[in-house]
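*Asks:* let me see the structure of the following:
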Amino acid sequence: MYKLEVKLPQKSYPILIKRGIINDIGNEIKKVFNNKRIIIITDHNVQRIYGEALSENLKSYGFEVNTISVEAGENSKSLDVLTDVYNQLLDAGMTRKDMIIAFGGGVVGDLAGFAAATFLRGIRYIQIPTSLLAQIDSSIGGKVAVNLSRGKNLVGNFYHPEAVYIDPDLLKTLPERFLHDGMAEVIKYSCIKDKELFNRLREINTELDLFTIINEIIYSCCNIKKGIVEKDEKEAGERMLLNFGHTIGHAIEKAFNYEGYTHGEAVAIGMYCIVRKSESMGITKEGTSDSIKELLVKFKLPFELPKIDFNILLEAINLDKKSESESINLVLINEIGESFIKKIEKEKVAQYLFS
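*Replies:* All right, here's what the predicted structure looks like:
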């Protein structure tokens, strides 16, 4: 088992990474939660595969369990779905002494986490991420949110879980597209902070190769994020590095109504586009964009910007959370493993993003 601890001024919590930990999850949760009632928030796909087993395991340790299941997909990160979740929590008699489990991918983690942060002014919750993207990124660091029609994650909070339990075996039932979706975020981590991880990814040739070292990959990414979050919990500085590729990526997601591209696919395009442009401007080491492209192709991720109305992209970018009144903070890299934040005047943003 790998164990990390996120240490913050107001709260600390463990991250446990272990194959098969889901089979002993009730025992683990008893170490951080002494009361009885737990409400699982999940999506229909995860519920169908793992829901009954999780519920029965928890009940075997004396917990009282209810489940709220939402539609899978980004559209569930909405105020309408959030309101429905609130009503189901009320119907279940949820109190501030009870616990929520976010059991799913990034959408469920964000939705359930934001529900926990806001219902009854705050309820404890645990993250059990089931997608690679959630296991290495969104379940850690306390960023929880829902989307508005005008942009992604525009209503949210920083609200940390009591613990994060990561079982890499859950990835075995993940469709290939969503496994590769998570690999985009793995590539992101390697680009901003870990050249050695980048080189290890270049050595992977098969899915068997990937799963042979998946525990180590997850640990490396979680350790990078833990370190960044501990230095900058509220995204005032260094934590912005985690948004490498996301400025364009979020704009692509919005332009396609969160249906044409997964989050990781959109971020993959964003990473390649910004590096190719910064390379041409002499900011990034020559050949870096080709190296990134090689990895993206290996994991069946897109890299070319789709045909989108340029004005739609710019409008979405101006609503980006890294945007300020007259400028926007862009994440750039000097070379693989070395990243930095550059403040750009809004009228010059296109020069740094698009060829």
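
*Asks:* for the rest of this, base every contact and every neighbour count on C-alpha atoms.
*Replies:* Will do.

*Asks:* please enumerate residues in contact with whichever strand or helix holds Cys273?
*Replies:* Using DSSP states H and E, Cys273 maps to helix 263-280. For helix 263-280, contacts defined as CA atoms under 8 Å, 6 or more residues apart in numbering pick out 133, 180-185, 188, 244-250, 252-253, 284-289, 292-293, 296, 301-305, 332-333, 352-355.

*Asks:* tell me which of those residues fall in helices.
*Replies:* Among the contacts of helix 263-280, DSSP state H puts 133, 180-185, 188, 246-250, 252-253, 288-289, 292-293, 296, 352-353 in helices.

*Asks:* in a helix, that's where Ile100 is, yeah?
*Replies:* No - Ile100 is assigned strand when assessed by DSSP: H, G, I helix; E, B strand; the rest coil, not a helix.

*Asks:* to check against the first, give me the structure of this:
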Amino acid sequence: MNELVVHTSTHSYNIYIDEQIRYQISKFIANDYSSIFIISDDQVAPLYLDDIMTGIETERIFHTVIPSGEASKNIDQYYRLQTIAMEKKLDRRSLIIALGGGVVGDLAGFVAATFMRGIDYIQVPTTILAHDSSVGGKVAINHELGKNMIGNFYPPKAVIYDVNTLKTLPDHEIRSGYAELIKEAFIANAEFLQQLLPLTLATISNDQLKDHLFQGVKIKADIVEKDEKELNIRKFLNFGHTLAHALEAELGYGKITHGEAVAIGMLFALKISEHKYNKSLYYDQLLNWLQGNNYPLSLFHTGIDQLINAMKLDKKAQYQQIQMVLLSSIGKPVVVNLTDDELHSYLQSFKKELSAP
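*Replies:* This next block holds a predicted model:
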């Protein structure tokens, strides 16, 4: 079993990565909880909810299911889950288990962070993408004007990652998760990047997957420990996310996976980085890798002005000026302010490049 410890200002928590550990959840629950509330989605629950429940030794266990997809990270689902928690008489000694991908983790974590001013929760990720979102304590719901605009920093009590649950992932979810792994390699580990760029996603073994997840989680955990509330270096984890979040908001949540949007955003950030720092930063290599693994790279028909306006709603924007994470070198991210005119020029060129035959 791969195991990491993440230290936060409130408590430390363990991340466990192994096979078949979803059947042994009680082993990883440190406290004696009055009740347990499992939140999952309609894709994951039929596959793994029973497995989780058989491994929990308590009588007061409840569960509910949300529709899968980014569109469920909304105020209505949040309110519904709070209502269920009250109806089931959860108290401050209750535990919430988030069983699913990043959407379930973000939503269930925000419910936990705000129910009775905060109760414990555990992340049980079932997607590759959730290796990123389940670590670090960011929990949130979306607003129609911006992604993750309503949220908190609220670390889980544990992250229990059973890689066997990843065998049922569709191709677009594998692409989504590996985009975040590539992101972590770009900002922190050139050697890891060299391992990932030759890969064909369809041929990855379980052992490779466990190793890649461990390396990605370690990068994320190291950064989060140094900057829990995103005041400094944690911003680097947003490499590729400024354009990605704008694309998601403009296209409508769920039209493209988060990681697929991040892939486009990283490519855009690399294009700007290569221009600003006058050096090769693997733009061509990443483009070839994304094309070879069937990432949807079209910017669709989203207008450039609309994208810029959406980027201004990004949480990193300050005084209506857009901040982007760029790379001065592989493994050396920087945060740069960009004007509207600069962005317009870069986006116009980038859009033309991606739409070229």
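
*Asks:* how far away is the alignment partner in structure 2 of Glu230 of structure 1 from Asn74 of structure 2?
*Replies:* Counting by TM-score structural alignment, Glu230 of structure 1 corresponds to Glu225 in structure 2. Counting by CA to CA, to the nearest Å, the separation of Glu225 of structure 2 from Asn74 of structure 2 is 29 Å.

*Asks:* where do the strands sit along the stretch 201-350 of structure 1?
*Replies:* Secondary structure of the stretch 201-350 of structure 1 (DSSP state E, counting those that start in this stretch): strands at 327-335, 338-345.

*Asks:* pick the most buried one from these.
*Replies:* For these, the largest average neighbour count (mean count of other CA atoms under 10 Å) is found in strand 327-335, namely a mean of 22.

*Asks:* ends of stretch 43-63 of structure 2, how far apart?
*Replies:* 14 Å.

*Asks:* skipping adjacent residues, who's closest to Leu170 of structure 1 in space?
*Replies:* Nearest non-adjacent residue to Leu170 of structure 1, counting by CA to CA, 6 or more residues apart in numbering: Thr130, 5.8 Å away.

*Asks:* that neighbour touches Val107, doesn't it?
*Replies:* No - judged on CA atoms under 8 Å, Thr130 of structure 1 makes no contact with Val107 at a distance of 10.8 Å.

*Asks:* give me the more crowded residue out of those two.
*Replies:* Thr130 (29 against 24; other CA atoms under 10 Å).

*Asks:* counterpart of the more buried one over in structure 2?
*Replies:* Under TM-score structural alignment, Thr130 of structure 1 pairs with Thr126 in structure 2.

*Asks:* am I right that that match is in contact with Leu99?
*Replies:* Yes - contact criterion CA under 8 Å: Thr126 of structure 2 and Leu99 qualify, at 7.0 Å.

*Asks:* could you name every residue contacting both of those two?
*Replies:* Val44.

*Asks:* and the gap between Phe110 of structure 2 and Leu169 of structure 2?
*Replies:* Distance of Phe110 of structure 2 to Leu169 of structure 2, computed by CA to CA: 25 Å.

*Asks:* the more surrounded of those two?
*Replies:* Shown here are Phe110 of structure 2 and Leu169; by other CA under 10 Å, Phe110 has more neighbours (25 against 14).

*Asks:* residues touching the more buried one, list them.
*Replies:* Applying CA under 8 Å, 6+ apart to Phe110 of structure 2 gives the contacts 139-141, 151-152, 154.
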